[in-house]
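Asks: coordinates only, no sequence provided:
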């Protein structure tokens, strides 16, 4: 660490070096192990564990911490002091503060359907159906092509941007109906769909066309991805639907909503591994990341309310012989 700081001091101001030194020394104290022994879980604990950075730091501050640690890990990786690169070690760190992530807005099924009903374009409705039924990231959704959809097999093929791994998703019956309806409209607009076409295309912009004249605005452009799916699509839809999205909310709100709905369904159906099911669906490497998506703080509070000051192993005995601890404390007052 000291060697890294000395090298940085040749090109950075003293204040910047102090900031690097402060966070790296806190990391060293928290992890209490050599650099080569650090694992992704150590960084997740440092950021999101009890007393971690996310309890008090906001999103911007966390991003700064993550960037400084990333620079240090890159330095170590180039010198082969650690076999894992910074991306792998920091994969579970999303720069969001713990309080923000636990309390972020999650839509119900009814709210998602209301959002879909507010769509003015069949493409936009299909895109919300897609993310709402699969939980994929919006970057993964708009990167898809027509060839990535198989109605015959009931499958979707999504490429993960971090690893370029292709993951197969199941096609639910309602999503299939929505996609069939959208592709029918899409075909009517551009003709027979080629396998290389974008599944969710943007519009052509008004511009001069070859040979003179203007390209007609409003036509789909199957060759390019959507550039701003948040500002151009989701936020206007939410406003029309009467759904208030706070600063920072967007397509990831749908991903979190999918996760929570799937988790609640799995618990209701009696699946013992509900959390692992959601982890697999979201392609999270760490179950701690999944817990933050689900916002399990409410369940934690309910657990505390169920247990604190009440009998547990003796609850099946004669209630008359059991004194509620809260009532006893109140009586003393």
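Replies: Looks like it came in fine. Quick caveat: nothing in here was measured; it's all calculated off a predicted structure.

Asks: from now on I want contacts and neighbour counts done on CA atoms only, so please keep to that.
Replies: OK.

Asks: quick one, helices of the stretch 101-250 of the chain?
Replies: Ranges of helices within the stretch 101-250 of the chain are 109-117, 122-134, 138-142, 173-190, 229, 235-241, based on DSSP state H, counting those that start in this stretch.

Asks: leaving out sequence neighbours, find the closest residue to residue 287.
Replies: Of all residues not flanking residue 287 in the chain, residue 279 sits nearest, at 6.1 Å (C-alpha to C-alpha, 6 or more residues apart in numbering).

Asks: secondary structure element holding that neighbour?
Replies: helix 274-282 (DSSP states H and E).

Asks: contacts for that helix?
Replies: Under the contact criterion C-alpha atoms under 8 Å, 6 or more residues apart in numbering, helix 274-282 has outside partners 134-136, 259, 262-263, 266-267, 285-287, 290-291.

Asks: put this next to the previous one:
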């Protein structure tokens, strides 16, 4: 036997009988009480729907990862979750405390740079916030976790200035790159300002190389936003040379010899080797071409709004950081 109360169900009542009852038979207090009960029942039902029948942490994590539009974000979040699980094996989300998360953050800080730690904690904030929003956990302990101070945060002008390649360095990298795929990829990153994940996801059908205005279409940029980017004549000619005669519309532009997608870490490793051949003793990454695109375009007189749209920035303030990050105080040359 259980303590669950049994609710008797009366026989169905003809609606016409209810409509014929005089309003005075239902006291105002009873009407208000019935309304409150209805509201509470609706709230409970809504909360139940929000749980989406999630019965375990594994199911919640699967839903959380599926909700990420960007494959790069999904991979980053999955890595952060697995790192957390390795630190606290078997600890359920519902039993996780603020102290547990602070201990994890401190452990990460002993081995990683502040930016990497903050990225991982941002991922955990996301999953705990979703669990709380859906009613899977009663409170969100991760909401109280603050980012570590990061003097090298890429959004600051001083840090960004150290990640901007000079025109000479870009030329040396292109000269040292292997002809074909690698050269085309680096030229693409520099001339379009694409993120490396966007470039590696491009398919031939995303490129318009034959029209008067050659373009590429980024279907899934950061935040799921798409954009169209004009191509330079040099880049168009390079891509036409790269395109195989038997290329299919949905074929990848930048693929391995076996036709498989090129991994981001392979692009990173390859560029490091090219940098060494070019005599560039800096810890560069493919994203530096994007920084160089913005800085050099602004140097050449491109409007900030145009650079913003090309890069796919959500805010003009983000693009304006490059104005402050450029090296060389040459504004006096513009004065009489």
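Replies: Done, it's in. Only a predicted model underlies this, so the values are computations on that prediction, with no experimental measurement involved.

Asks: and of the helices of the stretch 101-250 of the first structure, who's closest to residue 97 of the first structure?
Replies: Among those, the nearest to residue 97 of the first structure by C-alpha to C-alpha is helix 138-142 (21.4 Å).

Asks: flag every buried residue along that closest one.
Replies: Neighbour-count burial for helix 138-142 of the first structure flags 138-139, 141-142 (criterion: 16 or more other C-alpha atoms under 10 Å).

Asks: out of those residues, which comes closest to residue 170 of the first structure?
Replies: residue 141 (14.4 Å).

Asks: what's the counterpart of that closest one in the second structure?
Replies: Aligned counterpart of residue 141 of the first structure in the second structure: residue 199 (TM-score structural alignment).

Asks: mind telling me what residue 319 of the second structure corresponds to in the first structure?
Replies: Using TM-score structural alignment, residue 319 of the second structure pairs with residue 290 in the first structure.

Asks: does its match lie in a helix or a strand, and which?
Replies: Assigned by DSSP H and E, residue 290 of the first structure belongs to helix 287-294.

Asks: which helix or strand lies directly C-terminal to that helix?
Replies: helix 297-307.

Asks: what lies in contact with that following helix?
Replies: The contact list for helix 297-307 of the first structure, computed with C-alpha under 8 Å, 6+ apart, reads residue 102.

Asks: what angle sits between it and helix 287-294?
Replies: Compare the direction of helix 297-307 of the first structure with that of helix 287-294 by axes from the mean of the first three to the mean of the last three C-alpha atoms, to 10 degrees and you get 90 degrees.

Asks: next, the buried residues of the helix or strand just after helix 297-307 of the first structure.
Replies: Using DSSP H and E, the helix or strand that directly follows helix 297-307 of the first structure along the chain is helix 325-332. By neighbour count with 16+ other C-alpha under 10 Å, helix 325-332 of the first structure contains no buried residues.

Asks: again, but for stretch 294-306 of the first structure
Replies: Residues of stretch 294-306 of the first structure classed as buried: 294-295 (neighbour count, 16+ other C-alpha under 10 Å).

Asks: secondary structure element for the residue most central in space within the second structure, which one?
Replies: For the second structure, the residue nearest the mean C-alpha position is residue 73 (4.6 Å; C-alpha atoms, centre = their mean). Secondary structure from DSSP H and E places residue 73 of the second structure in helix 71-87.

Asks: ditto for residue 44 of the first structure
Replies: Using DSSP H and E, residue 44 of the first structure falls within helix 40-48.

Asks: which parts of that helix are buried?
Replies: In helix 40-48 of the first structure, counting by 16+ other C-alpha under 10 Å, buried: 40-48.

Asks: now do stretch 177-184 of the second structure
Replies: Neighbour counts over stretch 177-184 of the second structure (16+ other C-alpha under 10 Å) mark 177, 181-184 as buried.

Asks: which of the residues you listed lies closest to residue 106 of the second structure?
Replies: After measuring those against residue 106 of the second structure - C-alpha to C-alpha - the closest member comes out as residue 182, at 39.4 Å.

Asks: leaving out chain neighbours, which residue sits closest to the equivalent of that closest one over in the first structure?
Replies: In the first structure, the residue paired with residue 182 of the second structure is residue 124, using TM-score structural alignment. Distance criterion C-alpha to C-alpha, 6+ apart; nearest residue to residue 124 of the first structure, sequence neighbours excluded, is residue 233 at 6.5 Å.

Asks: trace the one you found over to the second structure, please.
Replies: In the second structure, the residue paired with residue 233 of the first structure according to TM-score structural alignment is residue 270.

Asks: so how far is residue 286 of the second structure from its match?
Replies: From residue 270 of the second structure over to residue 286 of the second structure the distance is 10 Å, taken as C-alpha to C-alpha, to the nearest Å.

Asks: who's more crowded, those two?
Replies: Neighbour count, other C-alpha atoms under 10 Å: between residue 270 of the second structure and residue 286, residue 286 has more, with 23 against 16.

Asks: what's the match for that one in the first structure?
Replies: Residue 286 of the second structure maps onto residue 251 in the first structure, by TM-score structural alignment.

Asks: now that match. Nearest residue, chain neighbours left out?
Replies: Per C-alpha to C-alpha, 6+ apart, closest to residue 251 of the first structure is residue 138, 6.2 Å.

Asks: give me every residue that touches the one you found.
Replies: Neighbours of residue 138 of the first structure in contact, by C-alpha under 8 Å, 6+ apart: 131, 229, 251-252.

Asks: just give me which of those are shared by the second structure.
Replies: On the basis of both residues aligned by TM-score structural alignment, their matches' C-alpha atoms under 8 Å, what survives of those in the second structure is 131, 251-252.

Asks: where do the strands of the stretch 1-150 of the first structure begin and end?
Replies: Using DSSP state E, counting those that start in this stretch, the strands assigned to the stretch 1-150 of the first structure run over residues 149-150.
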